[in-house]
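*Asks:* Sequence and predicted structure below; questions after.
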Amino acid sequence: MSFSVVIVAAGSGTRAGPGQAKQWRLLAGKPVLRWSVEAFLAAGAAEIIIVTTRDGESAATDVLAGLSGWRTTLGGATRALSVQAGLAALSERPGDESVLIHDAARPFVNRKIIDGLLRALANADLALPALAVADTLKLASPDASARTVSREHLWRAQTPQAAPRDRLLAAYARWADGEPTDDAQVVEAAGGRIAMIPGDPLLNKLTYPEDFAMAERLAGAARVTRVGQGFDAHRWGPGEEVWLCGVAIKHDETLIGHSDADAGLHALTDAILGAIGEGDIGDHFPPTDPKWKGAASDQFLKHAVDLVAAKGGALVNVDVTLICERPKIKPHRQAMRERLAEILSLPIDRVSVKATTTEKMGFTGRGEGLAASAVVSVETPA
């Protein structure tokens, strides 16, 4: 079923504490807004409009880098005006096509909610997810006394809220009763039928600083750990230095390869690519391409790290083993760890570099070449 999306991301989020507006902040290593945009794109959204401020337009470009199918428009002074601006910015599509209105501050929207809303629209003018009120409610009086209020039949409305575009536009055109709290209120006032589907506690809105702390824990629970391994080997040839794990070491030979032949970085790059299912180093930097002749291998590793970030993932730790008789690795091991930590943006205690020999056996034992293996762990959204 075809649908478009309007994401309201024009608020300043002052209640969330100092710093950037909450839609641009990082949540489990990924900007809050990006969580929703990726979910809607994965569910098949035909078009996504991000309603934001003039400053927010450049921020959106940064946090949504690498994603397509979205664009921005300027919002209004209120949420209702921003929603209407988003609806007006949608491309010319059938008026009865469903549009989902979503708050950027609810990052954990999922396919089950999206599909449930679209199905519910078959018998309604607007559909929304909602949670039954579970806590006892108290109504505070000006004199500081409080009384219990019945929670029977009370529900907590969430977003996204879905409606045919033409019906939602018509309802907003008729609205004249102050600032509505959500889109369902507008459609309800216009005589529309509202359907509710089971909401999701993960859809709670990020409003206060403590909400971010909770969301970080929830995001961790909704992530998977992936493990990747890599291996590389190069033969020795005439030279005066060798590059290993991003560090130049004076030596009476050098490793021969199309790039700088840094076997440690190559193995590590392959391990990261393997963890996220993105092939191997040769797929991204073909040895037949003269562009990479003599290239520094740290750019290969940085590319792999960027791919992890684009998937909303993060490196957890890396472990590299260099296999050779010469040169001696121990005097340079700390420098290698520091260089890898810098490239990977990891604390140094999550970076391991080790060395071993093959007791004079095989091509490394005979001094014909050097080998490297690497293991990494990566966390990505489930």
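*Replies:* That came through fine. Numbers count the residues shown, from 1 in each chain.
*Asks:* For the rest of this, base every contact and every neighbour count on C-alpha atoms.
*Replies:* Fine.
*Asks:* can you tell me how far residue 55 sits from residue 182?
*Replies:* 25 Å (CA to CA, to the nearest Å).
*Asks:* Which one's more surrounded, the two?
*Replies:* Using other CA atoms under 10 Å as the criterion, residue 55 and residue 182 rank with residue 182 on top: 17 against 10.
*Asks:* Please name the spatially closest residue to the more buried one (chain neighbours excluded).
*Replies:* The shortest distance from residue 182 to any non-neighbouring residue, by CA to CA, 6 or more residues apart in numbering, is to residue 80 (7.9 Å).
*Asks:* Show the contacting residues for residue 310.
*Replies:* 65-66 (CA atoms under 8 Å, 6 or more residues apart in numbering).
*Asks:* Helices along the stretch 251-382 of the chain, start to end?
*Replies:* According to DSSP state H, counting those that start in this stretch, the stretch 251-382 of the chain carries its helices in the segments 263-275, 281-284, 298-310, 333-344, 362-365.
*Asks:* between those helices, which one is nearest to residue 230?
*Replies:* Nearest of those to residue 230, taken as CA to CA: helix 263-275 at 4.2 Å.
*Asks:* buried stuff in that closest one?
*Replies:* 263-275 (16 or more other CA atoms under 10 Å).
*Asks:* Ok, stretch 48-68 next?
*Replies:* By 16+ other CA under 10 Å, the buried positions in stretch 48-68 come out as 48-53, 56-57, 60, 63-64.
*Asks:* how about TSV for the helices of the stretch 251-382 of the chain, with distance to residue 317 added?
*Replies:* As requested, these are exported to TSV (distance: least, CA to CA, whole Å):
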stretch	distance to residue 317
helix 263-275	10
helix 281-284	19
helix 298-310	12
helix 333-344	10
helix 362-365	27
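*Asks:* Can you tell me how far the residue nearest to residue 377 when sequence neighbours are not counted is from residue 330?
*Replies:* Of all residues not flanking residue 377 in the chain, residue 227 sits nearest, at 4.5 Å (CA to CA, 6+ apart). Residue 227 is 26 Å from residue 330, where distance means CA to CA.
*Asks:* Which residue of those two possesses the greater neighbour count?
*Replies:* For the pair residue 227 and residue 330, the greater number of neighbours falls to residue 227 (17 against 12), based on other CA under 10 Å.
*Asks:* what residues are up against that one?
*Replies:* Residue 227 touches 274-275, 375-378, counting by CA under 8 Å, 6+ apart.
*Asks:* and the nearest residue to residue 90 once chain neighbours are set aside, which of the three is it?
*Replies:* Distances taken as CA to CA, 6+ apart put residue 49 closest to residue 90, at 6.9 Å, once the chain neighbours are dropped. Using DSSP: H, G, I helix; E, B strand; the rest coil, the secondary structure recorded for residue 49 is strand.
*Asks:* Pasting the second one now:
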Amino acid sequence: MSHSYPQAGKTPRVAAVIVAAGRGTRAAGAGGPAKQYRPVAGRTVLARTLDAFTSHPRVDCVLTVIHRDDRDLYDESAAGFVGSLLDPVFGGATRQESVRIGLEALAGETPDIVLIHDAARPFVAADLIDRAIEAAEGGAAVPCTPVTDTVSVVDNDIRGETLDRSKLRAVQTPQSFRYADIHAAHQRAASEGRDDFTDDGAVASFAGLDVTVFPGDALNMKLTTPEDFRHAEARLLASLPDIRTGTGFDVHEFCDGDHVWLGGVKIPHDRGVLGHSDADVALHALTDAIFGAIGEGDIGQHFPPSDPQWKGAASVTFLAFAAGKVKERGGIIANVDIAVLSEAPKVGPHRATIKKVIAETLGITEDRVGIKATTMEGRGFIGRREGLCAVATATVRLPV
């Protein structure tokens, strides 16, 4: 088997294959997206993983292997990395096949080293990537952490042999290889009908490569269960100690029409709402709350009603822009809450849909969105059914 490597003094060309073709739904529940597309503290797991590799100065190109049904989800996660990623490829029926497809797609990039990493490990640190690149000089290497628990063989719920944990290690990714060697190893496994390997180090060993180990990282956790996601979110929130709160208020009067927009949802009504955009008081108030939390002025400053391009505009555009400003600061939106004051239409029947729209627009989970409504008991501008208004708060966490 070839053991080609750059000449002495030449910097090796490094590629990364991010394996994101799995269909695991234990984290999100039945009917939810695969775990790599689930948000954690405002960004999807895949986006966080891609960020770690595209921002690393020693990684020259990054290719993602995805499921063919997930292209739209991938595009959303990869939107912030335009120009930093190779076009994704569709994976196969198993992880092993998906990796082989990814390696074949890299052939035109002529990498010397390839790092193979599971998308569900978003906390991969830059120094772990460095260690992986350096370890690849030996041909094949995997990161490992010590096993601290007692490990026993169990058969039919009966405890059997206790294994010597001093000889056991938990294997992580990124696993690193000379590209030509691991590509050939995967081709050999496929040609011999071996499709039962669960990681690439095992494929390398099967093909006769000596697979060395290097220190992994206990924080490089794989997200699998809902509990994993709760721990991950808590960890990210703890890393952003600057907590900001903003408030927003908006009011619009009724006019002739047959619907109103509230929280990004079109609700049938016997009146319309007067406004330059779609006059969504809930989203206008919330957008201002987010701007207020980060000291970015107000909605009128960013989207002036004097500008004709915003005539009839969907207010989710304004909300997404405000969320983007938080992201630019390296922060996350921790919680939002909206109170709508209206005699009619009623918010209750539409609450679930409104929560979903806002959560998706902000990239947060629905349990971080509050939406409620109240009347003015027939009093004042609202009570006379002349219009409606909304009050919103937003809590944002930023790095110091």
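*Replies:* Thanks, I have the structure now. If you're wondering where the values come from, they're calculated on a predicted model, not measured in any experiment.
*Asks:* what TM-score do we get after superposing?
*Replies:* The TM-score (TM-score structural alignment, normalised by the length of structure 1) is 0.66; 350 aligned residues with a CA RMSD of 5.2 Å.
*Asks:* now, which of the contacts of residue 227 of structure 1 sits nearest residue 128 of structure 1?
*Replies:* Among the contacts of residue 227 of structure 1, and counting by CA to CA, the member closest to residue 128 of structure 1 is residue 378, at 35.0 Å.
*Asks:* Can you find the partner of the closest one in structure 2?
*Replies:* Under the alignment (TM-score structural alignment), residue 378 of structure 1 maps onto residue 396 of structure 2.
*Asks:* what does residue 115 of structure 1 give?
*Replies:* In structure 2, residue 115 of structure 1 lands on residue 130 (TM-score structural alignment).
*Asks:* number of nearby residues for its match?
*Replies:* Neighbours of residue 130 of structure 2 (other CA under 10 Å): 14.
*Asks:* all helices of structure 2, in order?
*Replies:* Per DSSP state H, structure 2 carries helices over the ranges 45-54, 71-77, 95-105, 126-135, 179-191, 200-206, 226-238, 281-293, 299-302, 315-328, 351-362, 380-383.
*Asks:* Go ahead and measure how far the fourth one is from the middle of the chain.
*Replies:* Taking the mean C-alpha point of helix 126-135 of structure 2 and that of its whole chain, the gap between them comes to 23 Å (CA atoms, centre = their mean, to the nearest Å).
*Asks:* now that helix and helix 45-54, what's the angle there?
*Replies:* Relative orientation of helix 126-135 of structure 2 versus helix 45-54 (axes from the mean of the first three to the mean of the last three CA atoms, to 10 degrees): 60 degrees.
*Asks:* Which residue is the nearest non-sequential neighbour of the match of residue 378 of structure 1?
*Replies:* Residue 396 of structure 2 sits nearest to residue 333 (CA to CA, 6+ apart), 4.5 Å away.
*Asks:* Next one: the one you found from residue 284 of structure 2, what distance?
*Replies:* Distance from residue 333 of structure 2 to residue 284 of structure 2, by CA to CA: 16 Å.
*Asks:* same check, this time on residue 397 of structure 2
*Replies:* Distance from residue 397 of structure 2 to residue 284 of structure 2, by CA to CA: 21 Å.
*Asks:* What of residue 150 of structure 2?
*Replies:* In terms of CA to CA, residue 150 of structure 2 sits 56 Å off from residue 284 of structure 2.
*Asks:* same question, residue 59 of structure 2
*Replies:* 42 Å.
*Asks:* next one: residue 214 of structure 2
*Replies:* Residue 214 of structure 2 sits at a distance of 52 Å from residue 284 of structure 2 (criterion: CA to CA).
*Asks:* do the same with residue 170 of structure 2
*Replies:* Taking CA to CA, one finds residue 170 of structure 2 at 49 Å from residue 284 of structure 2.
*Asks:* same thing with residue 250 of structure 2?
*Replies:* 6 Å.
*Asks:* Repeat that for residue 15 of structure 2.
*Replies:* Distance from residue 15 of structure 2 to residue 284 of structure 2, by CA to CA: 44 Å.
*Asks:* Check residue 63 of structure 2 too.
*Replies:* 39 Å.
*Asks:* Also residue 164 of structure 2?
*Replies:* Taking CA to CA, one finds residue 164 of structure 2 at 61 Å from residue 284 of structure 2.
*Asks:* and what of residue 220 of structure 2?
*Replies:* Applying CA to CA to residue 220 of structure 2 and residue 284 of structure 2 gives a distance of 39 Å.
*Asks:* again, but for residue 128 of structure 2
*Replies:* Applying CA to CA to residue 128 of structure 2 and residue 284 of structure 2 gives a distance of 43 Å.
*Asks:* re earlier: identify the residues contacting the match of residue 378 of structure 1.
*Replies:* Residue 396 of structure 2 touches 243-245, 290, 293-294, 326, 331-335, counting by CA under 8 Å, 6+ apart.
*Asks:* And these, which is closest to residue 46 of structure 2?
*Replies:* Nearest member of the contacts of residue 396 of structure 2 to residue 46 of structure 2, counting by CA to CA, is residue 332, at 16.3 Å.
*Asks:* That closest one - how many residues pack around it?
*Replies:* Neighbours of residue 332 of structure 2 using other CA under 10 Å come to 28.
*Asks:* That one touches residue 397, doesn't it?
*Replies:* Yes. In this structure residue 332 of structure 2 lies within contact range of residue 397 using CA atoms under 8 Å: 5.4 Å.
*Asks:* circling back: my guess is the residue nearest to residue 396 of structure 2 contacts residue 326. True?
*Replies:* Yes. Between residue 333 of structure 2 and residue 326 there is a contact under CA under 8 Å: 7.3 Å.
*Asks:* If you count surrounding residues, which of those two has more?
*Replies:* Shown here are residue 333 of structure 2 and residue 326; by other CA under 10 Å, residue 333 has more neighbours (25 against 22).
*Asks:* ok, residue 261 of structure 1 - how many residues close by?
*Replies:* If you count neighbours by other CA under 10 Å, residue 261 of structure 1 ends up with 23.
*Asks:* excluding its backbone neighbours, what's nearest it?
*Replies:* Nearest one to residue 261 of structure 1, counting by CA to CA, 6+ apart, is residue 255 at 5.8 Å.
*Asks:* OK, contacts around that neighbour?
*Replies:* 234-237, 242-243, 261-262, 369-370.
*Asks:* In the residues you listed, which residue is surrounded by the most others?
*Replies:* Ranking the contacts of residue 255 of structure 1 using other CA under 10 Å puts residue 262 first, with 28 neighbours.
*Asks:* residue contacts, it?
*Replies:* 242-246, 255, 297.
*Asks:* at 10 Å what do you get?
*Replies:* Contacts of residue 262 of structure 1 were listed using CA atoms under 10 Å, 6 or more residues apart in numbering, and they are 232-234, 242-248, 254-256, 296-298, 370-372.
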